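1. 3D, please:
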Amino acid sequence: MSRRVCFLLKVRADRIEEYRERHAAVWPEMLDALSAAGWHNYSLFLRDDGLLVGYLETDDFAAAQAAMAATDVNARWQAEMADFFESLDGSRPDEAMKPLTEVFHLA
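-> Purely as a prediction, here's the structure:
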């Protein structure tokens, strides 16, 4: 059964426009890697103040994260994206994605 995963991150105010531009042209090999790793129906929503809401569906989030962590393209993408975020405390953005607890779903 597919699990719905939602997470929050904070994009630096001075990098919001560039973050939007980067995600308008995500590398094709990154898109392929996400799909191959089991990330489905993946969306990012960005508020004007930098609040980023991510949503995806996957069978096993830990396995999907591990599969991405094992790819070279993900390492390159995360290195380029790290400076866009606040409060990562030395983590890569993909390591800072902590799933929120789902409290309601209308099927």
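2. Going by C-alpha atoms from here, please, whenever you check contacts or count neighbours.
-> Fine.
3. before we move on, which element is residue 7 in?
-> strand 3-10 (DSSP states H and E).
4. and for comparison, fold this next one:
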Amino acid sequence: MKRYCLTLDLKDDTSLIAEYEAYHKSVWPEVLDSINGSGIIGMEIYRYDIRLFMIMETTDDFSFENKAAMDADNVKVQEWEQLMWKYQQPVKGAIAGEKWVLMDKIFQL
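-> Below you'll find the model as predicted:
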């Protein structure tokens, strides 16, 4: 099993943040199927103010490249991603078009 931690910011608008959280209480089944079918076995998203923090646990053979290729061919996932971009904004230092940015682990106990 592998663990990845990623970050992303939301737009600083309380009504948009509330909408974003409401969508995540009932994520579309096609999006959940895509997540489950890609080798992701656990996922949690936390929020502090506008900052999001995602923890993903995956199978050892999971790859971001394969997940991106699967998503590119999935109309409903693309629709979800486009909708979510209404609420999201890149963190400082993100590459153009990059959403979730992989974080570096700096400590472990």
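5. So after superposing, what's the score?
-> The TM-score (TM-score structural alignment, normalised by the length of the first structure) is 0.80; 101 aligned residues with a Cα RMSD of 2.0 Å.
6. just to revisit the earlier point, report all helices and strands that the strand holding residue 7 of the first structure contacts.
-> strand 51-58 (3 or more Cα pairs under 8 Å, 6 or more residues apart in numbering; DSSP states H and E).
7. buried ones in the strand it packs on?
-> For strand 51-58 of the first structure, the buried set under the neighbour-count rule, 16 or more other Cα atoms under 10 Å, comprises 51-52, 54-58.
8. mind giving me TSV with those and columns for distance to residue 7 of the first structure?
-> Formatted as TSV, the buried residues of strand 51-58 of the first structure follow (distance: Cα to Cα, whole Å):
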residue	distance to residue 7 of the first structure
51	11
52	8
54	5
55	7
56	9
57	12
58	14
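9. average distance between the strand holding residue 7 of the first structure and the second structure?
-> In the superposition against the second structure, strand 3-10 of the first structure averages 0.8 Å from its aligned positions (mean Cα distance after the TM-score superposition for the first structure).
10. returning to that earlier point: which one among the buried residues of strand 51-58 of the first structure gets closest to residue 101 of the first structure?
-> Checking the buried residues of strand 51-58 of the first structure against residue 101 of the first structure with Cα to Cα, the nearest one is residue 55 at 12.3 Å.
11. Is the closest one in contact with residue 43, as I believe?
-> Yes: Residue 55 of the first structure sits in contact with residue 43 when judged by Cα atoms under 8 Å, with a separation of 5.2 Å.
12. Residue 75 of the first structure -> the second structure?
-> Alignment note (TM-score structural alignment): residue 75 of the first structure maps to residue 78 of the second structure.
13. Could you check the angle the strand or helix carrying that match makes with strand 2-10?
-> Taking DSSP H and E as the criterion, residue 78 of the second structure maps to helix 75-84. Going by axes from the mean of the first three to the mean of the last three Cα atoms, to 10 degrees, helix 75-84 of the second structure is angled at 50 degrees with respect to strand 2-10.
14. with the first structure superposed, average distance for helix 75-84 of the second structure?
-> Mean deviation of helix 75-84 of the second structure relative to the first structure after superposition (mean Cα distance after the TM-score superposition for the first structure): 0.9 Å.
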